[in-house]
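Participant: I'll drop the sequence and a predicted model, then ask my questions.
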Amino acid sequence: MNATIRIDEAIFNNYPTFRRGIVIATQLQNQGHSESLENTLNEVISQASLHPIDLKTDPRITDWDEAHRQFGSNFNKFIPAHRNLLKRVQKPGTSIPFINKVVAIMNINSIRDVIPVGGDDLTSAGTLLELRYSNGNERFTPIGLPETIENPDVGEVIYVAADSGEVMCRRWNWRNGHKTRITETTQVIVMNIDALGENSEERAITTRNSVAEMLAKFCHAHVQTTLLSPENPFYQLEN
């Protein structure tokens, strides 16, 4: 599969500390259950409950709140996914379901490292994936609502399959699309690990490498990684 993943120059101009760790996983085996992964997920949730962070002051959260404010999104209404996840699991006695192995890996790393981790089925996405500002004409079908079609706001940061105009994630890291959702039958994925602020590159790389190792171990995937930055704004996948 040939695909290009690109960050628009305007995003880096407005958010110069932004870094996106990328993991491409092929020959993925996402079927079935993993007791080890489920135990790790439950342990990470338990630790988050025992040692909660302050969602109003921790820069790993507030840097994203400010980023959303900057492009005109109300982060209290459209809560960034990792903020929402931490808010949920920091409550005592909370559990989250084991959906599939890849989703568990996403949740484990996002909770543990307090960082946005998202993924898409690459075979459903197209050949050009872009993080850019919306022109308002793109189409978005929210995950779990396959009959719903929305248009993003003009100027909203979106992750979009440029070939089709299908939005894979709205408001940067708020909500994923239905078409490229990861299921048990998914075999090729692209995972995004986003970081802003202090030590963003180090944090993106650390979590990226953890995600890659877990995909190889638990899903027997062939993985390749890269980092998108102002100096390296795109990645060409040739498979």
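Facilitator: The structure has been received and is ready for your questions.
Participant: hey, let's count contacts and neighbours off CA atoms from now on
Facilitator: Will do.
Participant: off-centre distance for stretch 201-214?
Facilitator: Stretch 201-214 has its C-alpha centroid displaced from the chain centroid by 13 Å (C-alpha atoms, centre = their mean, to the nearest Å).
Participant: second structure for comparison follows:
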Amino acid sequence: MRFSYSSFMQQAFPDRSTAILRTTNIYSDLDVTAAVAGLTARATQRLTEKTEGVFVEIQAWRRAYSAMGLKPTQYRCASEALLRRLRKDGALPSLHPLIDLCNAASAAYAVPVAVFDLDHVAGDLCVRQADGSERYHAFSGAIENPDIGEVIFADDQGNAHARRWANRQSRLSAVSHTTSKALIVAEALHEKSARDVDALSLELSDILSKAIGTLPETALLLTPDADYCTQEVKGVGHVG
């Protein structure tokens, strides 16, 4: 499968940096407890110094949401929502080991991290503007149609696997106890985004390789027109 950004996204957000990890041998009792605790502790420590809204990583996403015509404090990127919850509740929810790990990494780096069950993604995945015909499976059970022009993660069958870019993922490709292979996507827009998504990718790759015994396939997309294809990138690859 290929992961890419549309020409609109390439032009509108040229400073975007993305890390991709494709991993197999996922199971529901994956032991990443220590790693999750360590990442969460790092996020908690940072929150003792300042609130998430002033983090440079979050500020960059707020500017992007404003540029898309969205109110940033109404539609928060995933990392801001997680940090806000951690600050208020003192903990992050536990859902599935892989989700817990990605959420903790997202909070530690203040960078949105999406994880998709690849068995429920049809063909390629593209971050693009919606035409309004796509289908989004909400966790409530409802089927929604994204707004025309809204940034979504769309597959070849018109399924929207995320709405408002890094705001909300779909139930359709959510990781569950039946998930065996997954695609992890970390995106950042701030000045040091390339450095940070690289570090996040390396840390997640190390944690997962120790937990599942297999090194994830990884890539960095550091130029606006860079994409990723599982047929072309083997092991560790840097694009851009």
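Facilitator: On my side now, so go ahead. A quick note: this is a predicted structure, and the numbers were derived from the prediction, not measured.
Participant: buried residues in the lengthiest helix in the second structure, which are they?
Facilitator: Taking DSSP state H as the assignment, the helix of the second structure that covers the most residues is helix 193-212. By 16 or more other C-alpha atoms under 10 Å, the buried positions in helix 193-212 of the second structure come out as 193-194, 196-198, 200-202, 204-205, 207-208, 212.
Participant: mind putting the residues you listed into JSON lines with distance to residue 76 of the second structure?
Facilitator: Compiled in JSON lines, the buried residues of helix 193-212 of the second structure are given as follows (distance: C-alpha to C-alpha, whole Å):
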{"residue": "193", "distance to residue 76 of the second structure": "18"}
{"residue": "194", "distance to residue 76 of the second structure": "21"}
{"residue": "196", "distance to residue 76 of the second structure": "20"}
{"residue": "197", "distance to residue 76 of the second structure": "19"}
{"residue": "198", "distance to residue 76 of the second structure": "23"}
{"residue": "200", "distance to residue 76 of the second structure": "21"}
{"residue": "201", "distance to residue 76 of the second structure": "23"}
{"residue": "202", "distance to residue 76 of the second structure": "26"}
{"residue": "204", "distance to residue 76 of the second structure": "23"}
{"residue": "205", "distance to residue 76 of the second structure": "27"}
{"residue": "207", "distance to residue 76 of the second structure": "27"}
{"residue": "208", "distance to residue 76 of the second structure": "28"}
{"residue": "212", "distance to residue 76 of the second structure": "32"}
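Participant: how about the helix or strand residue 46 of the second structure falls within: buried residues?
Facilitator: Remark: residue 46 of the second structure resides in helix 33-49, with elements defined by DSSP states H and E. Neighbour counts over helix 33-49 of the second structure (16+ other C-alpha under 10 Å) mark 35-36, 39-41, 43-44, 46-47 as buried.
Participant: show me what it is packed up against.
Facilitator: Secondary-structure packing of helix 33-49 of the second structure (3 or more C-alpha pairs under 8 Å, 6 or more residues apart in numbering; DSSP states H and E): helix 78-89, helix 97-109.
Participant: what about the spatially closest residue to residue 47 of the second structure that is not a sequence neighbour, distance to residue 170 of the second structure?
Facilitator: Using C-alpha to C-alpha, 6 or more residues apart in numbering and skipping residues adjacent in sequence, the residue nearest residue 47 of the second structure is residue 87, 6.7 Å away. Applying C-alpha to C-alpha, to the nearest Å, one obtains 25 Å for the distance of residue 87 of the second structure from residue 170 of the second structure.
Participant: same question, residue 151 of the second structure
Facilitator: Where residue 170 of the second structure is concerned, residue 151 of the second structure sits at a distance of 14 Å (C-alpha to C-alpha).
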